[in-house]
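1. Coordinates for the following, if possible.
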Amino acid sequence: MRIDTALVRRLVNGQFPQWAGLPLTPVDPGGSDHVIHRLGEELSVRLPRHEGAVNQARLEFEWLPRLAPHLPLAIPVPVAVGEPAEGYPWHWAVSRWLPGGPADDSVGNAVVLADFLTALQTAPVTGSALVTGERLAARDDDTRAAIAQVAGKFDAGALTAVWEAALDAPAWDRPPVWFHGDFHQGNLLGDGGRVTTVIDFGGLGRGDPARDLMMPFTLMSERTRPVFRERLGVDDATWARGRGWALAAGLNAYCSYAGTVPRVAAATTRQITEVLAG
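-> So this is what the prediction gives:
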């Protein structure tokens, strides 16, 4: 459906009249899951683009204020959840505006991000409803199909070897821990290249921490990945599964968007290449 500034204006004015006089400016590029507008100087409005993102507004509103005190980096501060209206079918979010630019591939950031995950995984916040038992094997058919699709661009044999090693790795057999669920370079904000903020917690849940090992294959390189892995204390089986999660996500995004969005093509090409490098 078309989500333009006029629609966002009607939703805000109709449900939050206290902000009706604030300027509304589209953020470009937005996210693959949300259309984003800046509302005044201090707020942002995020509307899901598709059904896969429709639970994020309420999820973040409930859980992020409970997790934030335990985390060493800033995370989104939800302010309100909007209701479906004006022909728009889903809940949407108003949050504090978070400034920032890109984060650099540095040893310092590798340490900071490992410490963030350590704090997240051990946060003393329970929520059985968020425990997920999704296994990597659920993505087997789609990932093998994607490997076949990109065989002219990447080494399909090497991709298959990484994927099968991930599937063969022992499963997580310890208590579930918190994971971000979409922990990659695009969900960071930085100040002068130094990571300050982690955003986009739509995949938040509790389970296997390997799901959050996309970051070392998106932001980092062979120089900084070992620093991150040692700091976080990742065992061989979890690292293998993490490479699998990173590969599956990178292939999915590459096959879905690389042909039409050059920045996604560049980011996912790097992600897949770094997964192969290990």
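
2. make it CA atoms for all contacts and neighbour counts henceforth
-> OK.

3. in the stretch 151-278 of the chain, which spans are helices?
-> Assigned by DSSP state H, counting those that start in this stretch, the helices in the stretch 151-278 of the chain fall at 156-168, 215-218, 225-232, 236-257, 262-277.

4. Let's see this one next, to set against the first:
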Amino acid sequence: MTDVEIEITAELVGDLVRDQHPDLADRPIRLGARGWDNQLWRLGDDLAVRLPWATGSADALLRKEFTWLPALAPRLPLPIPVPQRFGEPSGRFPRPWLVTTWVPGTPADRAPLTRTSDAAASLATFLMALHRPAPGDAPAGRNRGGPLADHAVQFAAGLTAATERELIHDPDAVRAVWEDAVTAPAWTGPALWLHADLHPANVLTADGGLCGVVDFGDLCAGDPAYDLAAGWLLLPDHAAGHFFAAYQPTPDTATLRRARGWAMARALGGILIGDAGVHGHPGGKSTWGPPAHAALRRLTTTQR
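-> So this is what the prediction gives:
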């Protein structure tokens, strides 16, 4: 995490919009959300201002979204935040920022998906539309969408930390899922477009169903197994089977094994971040813990 040197307020956001996009300056401004990398401020009813605030990498991620999302959005069957305007660094705020469309809904770490079949079908349809071969100049992932073994050191450290804090009760079962996944044959198909950050805080729900997907900062090209891990991370109990049946072409056994490994790594990370949030540590988010524990339970019981 980096030091937050500038306090982001409604007044600052209003000044930035007035300076660079004065035709939007008469819209009311209110806080929408504070995410991991960015803050989101509502700009009227249908737009939002997205500003980096806590991580040094966020600037490049915003530029990536501005470059790629307008072309990808039309083919996706769920609403996503589509960049409309770019904000240049300035004396008021020395980092880039975006004006995007606003996607209504409640993050799934606060309002979980409950409509099993509908949610599984919606997620599968969305990923089928996204998972197309990416062009050669598509962005590379930040250790996402590549070989699972590249994540081994981080996974081992996370498992040790979670075990020492007594956050998991059967580390051998966790390790077994990971070791099976690491030994699965690698992806040999084309590099596909990936969202690459499908955890509960990045999908939106309404009435128990999936109504939107947000935060494409980790958009990249690679192995679809990384996104397919969402079958265990996002969906209700016993929904993963519905999801993998709906996703076409049906993932082969090796891809499912890799997806389980990625899901376990993401669940373990969510458990640690959730625990940090409970204790008020920087970077902690208490709402991430419960869905991560639920995903770990599904994975260690091979629940489909």
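
5. right, so the helices of the stretch 151-278 of structure 1: which one is the most enclosed?
-> Highest mean neighbour count of the helices of the stretch 151-278 of structure 1: helix 215-218, a mean of 26 (counted as mean count of other C-alpha atoms under 10 Å).

6. okay, that one sits on what stretch of structure 2?
-> Counting by TM-score structural alignment, helix 215-218 of structure 1 falls onto residues 230-233 of structure 2.

7. That stretch vs structure 1, average distance?
-> For stretch 230-233 of structure 2, the mean deviation from structure 1 after alignment is 1.7 Å (mean C-alpha distance after the TM-score superposition for structure 1).

8. follow-up on the earlier one: which one of the helices of the stretch 151-278 of structure 1 lies closest to Val107 of structure 1?
-> helix 225-232 (6.8 Å; C-alpha to C-alpha).

9. Check which helices and strands that closest one sits against.
-> Counting contacts by 3 or more C-alpha pairs under 8 Å, 6 or more residues apart in numbering; DSSP states H and E, helix 225-232 of structure 1 is packed against helix 107-121, helix 215-218.

10. CSV please, covering the ones you listed and showing distance to Trp63 of structure 1.
-> Listed next are those as CSV, based on distance: least, C-alpha to C-alpha, whole Å:
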stretch, distance to Trp63 of structure 1
helix 107-121, 12
helix 215-218, 22
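
11. Out of those, flag the one nearest Ala267 of structure 1.
-> Closest among these, using C-alpha to C-alpha: helix 215-218, at 7.4 Å.

12. Which other helices and strands does the closest one contact?
-> Using 3+ C-alpha pairs under 8 Å, 6+ apart, helix 215-218 of structure 1 is in contact with helix 225-232, helix 262-277.

13. can you name the residues of structure 2 that the last one overlays?
-> It stands for helix 262-277 of structure 1. Taking TM-score structural alignment, helix 262-277 of structure 1 hits residues 286-301 over in structure 2.

14. show me what contacts the equivalent of Gly212 of structure 2 over in structure 1?
-> Matched by TM-score structural alignment, Gly212 of structure 2 corresponds to Thr197 in structure 1. Neighbouring residues of Thr197 of structure 1 by C-alpha atoms under 8 Å, 6 or more residues apart in numbering: Leu73, Ala74, Ile75, Gly100, Leu188, Leu189, Gly190.

15. The residues you listed in strands, which ones?
-> Residues from those lying in strands, with DSSP state E as the criterion: Leu188, Leu189, Gly190.

16. pretty sure the first one contacts Pro99?
-> Put plainly, it is Leu188 of structure 1. No - between Leu188 of structure 1 and Pro99 there is no contact under C-alpha atoms under 8 Å: 10.8 Å.

17. Compare these two and say which is more crowded by neighbours.
-> Neighbours per residue (other C-alpha atoms under 10 Å) separate Leu188 of structure 1 from Pro99, with Leu188 holding more: 22 against 11.

18. counterpart of that one in structure 2?
-> That one, Leu188 of structure 1, aligns with Val203 by TM-score structural alignment.

19. Ignoring the adjacent residues along the chain, who's closest to that match?
-> The shortest distance from Val203 of structure 2 to any non-neighbouring residue, by C-alpha to C-alpha, 6 or more residues apart in numbering, is to Val213 (4.5 Å).

20. Same question for Ala33 of structure 2.
-> Closest to Ala33 of structure 2 by C-alpha to C-alpha, 6+ apart is Leu40, at 5.1 Å.

21. which stretch of helix or strand covers that neighbour?
-> strand 38-43 (DSSP states H and E).

22. Residue range in structure 1 corresponding to that strand, please.
-> Going by TM-score structural alignment, strand 38-43 of structure 2 sits over residues 34-39 in structure 1.

23. Next, count neighbours for Thr9 of structure 2.
-> 13.

24. whoops, I mixed them up, Phe16 of structure 1
-> Phe16 of structure 1 has 13 neighbouring residues, counting by other C-alpha under 10 Å.

25. and the residue most central in space within structure 1, what is it in contact with?
-> With distances taken as C-alpha atoms, centre = their mean, Asp182 lies nearest the centre of structure 1, 2.6 Å away. When contacts are counted by C-alpha under 8 Å, 6+ apart, Asp182 of structure 1 touches Asp200, Phe201, Gly202, Gly203, Leu204, Arg211, Asp212, Met214.

26. Pull up the gap between the closest residue to Leu228 of structure 2 other than its chain neighbours and Glu7 of structure 2, please.
-> Nearest residue to Leu228 of structure 2, sequence neighbours excluded (C-alpha to C-alpha, 6+ apart): Ala259, at 5.7 Å. According to C-alpha to C-alpha, to the nearest Å, Ala259 of structure 2 stands 39 Å off from Glu7 of structure 2.

27. Quick one: map Ala137 of structure 1 onto structure 2.
-> By TM-score structural alignment, Ala137 of structure 1 lines up with Ala149.

28. Now do the contacts for that match.
-> Val182.

29. what do you get for Gly190 of structure 1?
-> The contact partners of Gly190 of structure 1, taken as C-alpha under 8 Å, 6+ apart, are Gly100, Gly101, Pro102, Ala103, Thr196, Thr197.

30. can you tell me which of the residues you listed lies nearest to Ala171 of structure 1?
-> Thr197 (30.3 Å).

31. Report the buried members of the contacts of Gly190 of structure 1.
-> Gly100, Pro102, Ala103, Thr196, Thr197 (16 or more other C-alpha atoms under 10 Å).

32. so how far does the helix or strand that contains Leu72 of structure 2 sit from its counterpart in structure 1?
-> Using DSSP H and E, Leu72 of structure 2 sits in helix 58-72. By mean C-alpha distance after the TM-score superposition for structure 1, the fitted helix 58-72 of structure 2 averages 1.8 Å away from its aligned residues in structure 1.

33. Report all helices and strands that whatever helix or strand comes next after that helix contacts.
-> Next helix or strand after helix 58-72 of structure 2 toward the C-terminus (DSSP H and E): strand 83-87. Judged by 3+ C-alpha pairs under 8 Å, 6+ apart, strand 83-87 of structure 2 is in contact with helix 58-72, strand 97-101.
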